[in-house]
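A.B. asks: Predicted structure and sequence below. I'll ask about it afterward.
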Amino acid sequence: MKLSRIARATPLAAAVCAAVVTLSAPSAAAEVVDVTVVPGLSGGQTTPYGAGCTYLVVARTGTLAEPGVGIVDLNRASTFFPHELIWDTVDPYYVPPVVLGHAFSLWTPTAPGEHALMAYQTSAGGPIETVTVNPGTPIGPGCIVAP
């Protein structure tokens, strides 16, 4: 029994169409999936964050290679390094680069209270980490935080 020319070409045509659809589909936009504030070395407190002390903020992305991630304090009572240094001197559009799916920044809250830190890649925003900051006194690599 011989297969007709159409019957033999149908599986090949279906495979080619599937490949074209797969390759031409827009790739999903990568996004920030998590933001974490590392408490560091602090003592004498119920909350590990003190105003005037510096902490590491880590934003994790969905993929390993991304162009950059913005990290902001929605309360605006803080500073970020190296963001602000580079913004003021070199590039007003600087965002921290992503290294193996993570972007890093040093965060120094300048006032006590609730701080909402957001990491984002688009104007749609991203995850928010809310931390409570008490008055603090930086001492070397650590911080003494008032209760």
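C.D. replies: Great, that's in hand. Nothing here was measured: the structure is a model prediction, and the numbers come from that model.
A.B. asks: going forward, measure contacts and count neighbours with C-alpha atoms only.
C.D. replies: OK.
A.B. asks: For the protein, just list every one of the strands.
C.D. replies: Ranges of strands in the chain, per DSSP state E, are 32-38, 41-43, 50-51, 55-61, 70-73, 78-81, 102-109, 113-120, 128-139, 142-145.
A.B. asks: Could you dump those into a markdown table and include mean neighbour count and distance to residue 95?
C.D. replies: Formatted as a markdown table, the strands of the chain follow (neighbours: other CA atoms under 10 Å; distance: least, CA to CA, whole Å):
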| stretch | mean neighbour count | distance to residue 95 |
| --- | --- | --- |
| strand 32-38 | 19 | 13 |
| strand 41-43 | 17 | 27 |
| strand 50-51 | 28 | 24 |
| strand 55-61 | 21 | 12 |
| strand 70-73 | 21 | 5 |
| strand 78-81 | 18 | 11 |
| strand 102-109 | 22 | 9 |
| strand 113-120 | 20 | 10 |
| strand 128-139 | 18 | 17 |
| strand 142-145 | 21 | 27 |
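A.B. asks: Check it against this one:
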Amino acid sequence: MIVSKRFVSAVAAAGALSAVVALAAPQAGAAVTSLDIASGLSFGSSGSYGTGCSYAVTVTATPGATVILLDGVGSSPTEVPFHGVEPVADESGKATATWTPTEKGMHYIWATERLSGTPSLTEKVTVGTGIALGPACVVLP
């Protein structure tokens, strides 16, 4: 059986994240309650999201909480598209990061509060080939 380095790295990262979340003391009332991926000025025959184009991902969480965002391509979670950014929710509970997908296909954007031990939210989106045109993005199959 051949196992790719990328798969092993993704499994190791997911395992480490699960261990941190499992060992953390839960905070009362802490939870991610919404996840929104703004498509901005993207358009095309393949949907609203394209490779190489950037999108604002906004999470509603407990004010002051650090939010972890992961991008799973297929079923492999990775932090690479968010470049290790862990935004902190402002006074209104909103935390925003920029997502720039690098691969076509089905993506699962996953959000949870760091160390809260609370459930996460996942948003499923399809990414096509993007052609960035300044603030706009043309999405092709």
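C.D. replies: In hand now; what should we look at? Because the structure is a prediction, the values reported are computed rather than measured.
A.B. asks: where does the TM-score land?
C.D. replies: Once superposed, the chains reach a TM-score of 0.68 (TM-score structural alignment, normalised by the length of the second structure), with 109 aligned residues with a CA RMSD of 2.3 Å.
A.B. asks: how about the strands of the first structure in TSV, adding distance to residue 14 of the first structure?
C.D. replies: Below are these laid out as TSV (distance: least, CA to CA, whole Å):
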stretch	distance to residue 14 of the first structure
strand 32-38	36
strand 41-43	61
strand 50-51	62
strand 55-61	35
strand 70-73	43
strand 78-81	53
strand 102-109	40
strand 113-120	40
strand 128-139	45
strand 142-145	63
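A.B. asks: Can you tell me which of those strands is nearest to residue 10 of the first structure?
C.D. replies: Closest to residue 10 of the first structure of the strands of the first structure, according to CA to CA: strand 55-61, at 41.3 Å.
A.B. asks: is it true that residue 12 of the second structure lies in a helix?
C.D. replies: Yes - assignment of residue 12 of the second structure by DSSP: H, G, I helix; E, B strand; the rest coil places it within a helix.
A.B. asks: hang on, the earlier thing: out of the strands of the first structure, which comes closest to residue 6 of the first structure?
C.D. replies: Minimum separation from residue 6 of the first structure across those (CA to CA) falls at strand 55-61, 47.2 Å.
A.B. asks: Residue 68 of the second structure maps to what in the first structure?
C.D. replies: In the first structure, residue 68 of the second structure lines up with residue 70, judged by TM-score structural alignment.
A.B. asks: Go through the lengthiest helix in the first structure and flag the buried ones.
C.D. replies: The residue-count maximum for a helix in the first structure (DSSP state H) belongs to helix 5-24. Neighbour counts over helix 5-24 of the first structure (16 or more other CA atoms under 10 Å) mark no residue as buried.
A.B. asks: circling back: ok, which of the strands of the first structure comes nearest residue 20 of the first structure?
C.D. replies: Of the strands of the first structure, the one closest to residue 20 of the first structure (CA to CA) turns out to be strand 55-61, at 28.3 Å.
A.B. asks: What is that closest one packed up against?
C.D. replies: For strand 55-61 of the first structure, the packing partners by 3 or more CA pairs under 8 Å, 6 or more residues apart in numbering; DSSP states H and E come out as strand 32-38, strand 102-109.
A.B. asks: Have a look at how far, on average, the shortest one is from the second structure.
C.D. replies: Averaged over the aligned pairs, strand 32-38 of the first structure sits 0.7 Å from the second structure after superposition, using mean CA distance after the TM-score superposition for the first structure.
A.B. asks: the inter-axis angle of that strand versus strand 113-120?
C.D. replies: If you take axes from the mean of the first three to the mean of the last three CA atoms, to 10 degrees, strand 32-38 of the first structure sits at 140 degrees to strand 113-120.
A.B. asks: Tell me which residues are up against strand 32-38 of the first structure.
C.D. replies: Outside strand 32-38 of the first structure, the residues that touch it by CA atoms under 8 Å, 6 or more residues apart in numbering are 55-62, 69, 117-121, 126-129.
A.B. asks: Repeat that for the last one.
C.D. replies: Contacts with strand 102-109 of the first structure, where a contact means CA under 8 Å, 6+ apart, come from 50-61, 64, 68-69, 71, 77-83, 96-98, 133.
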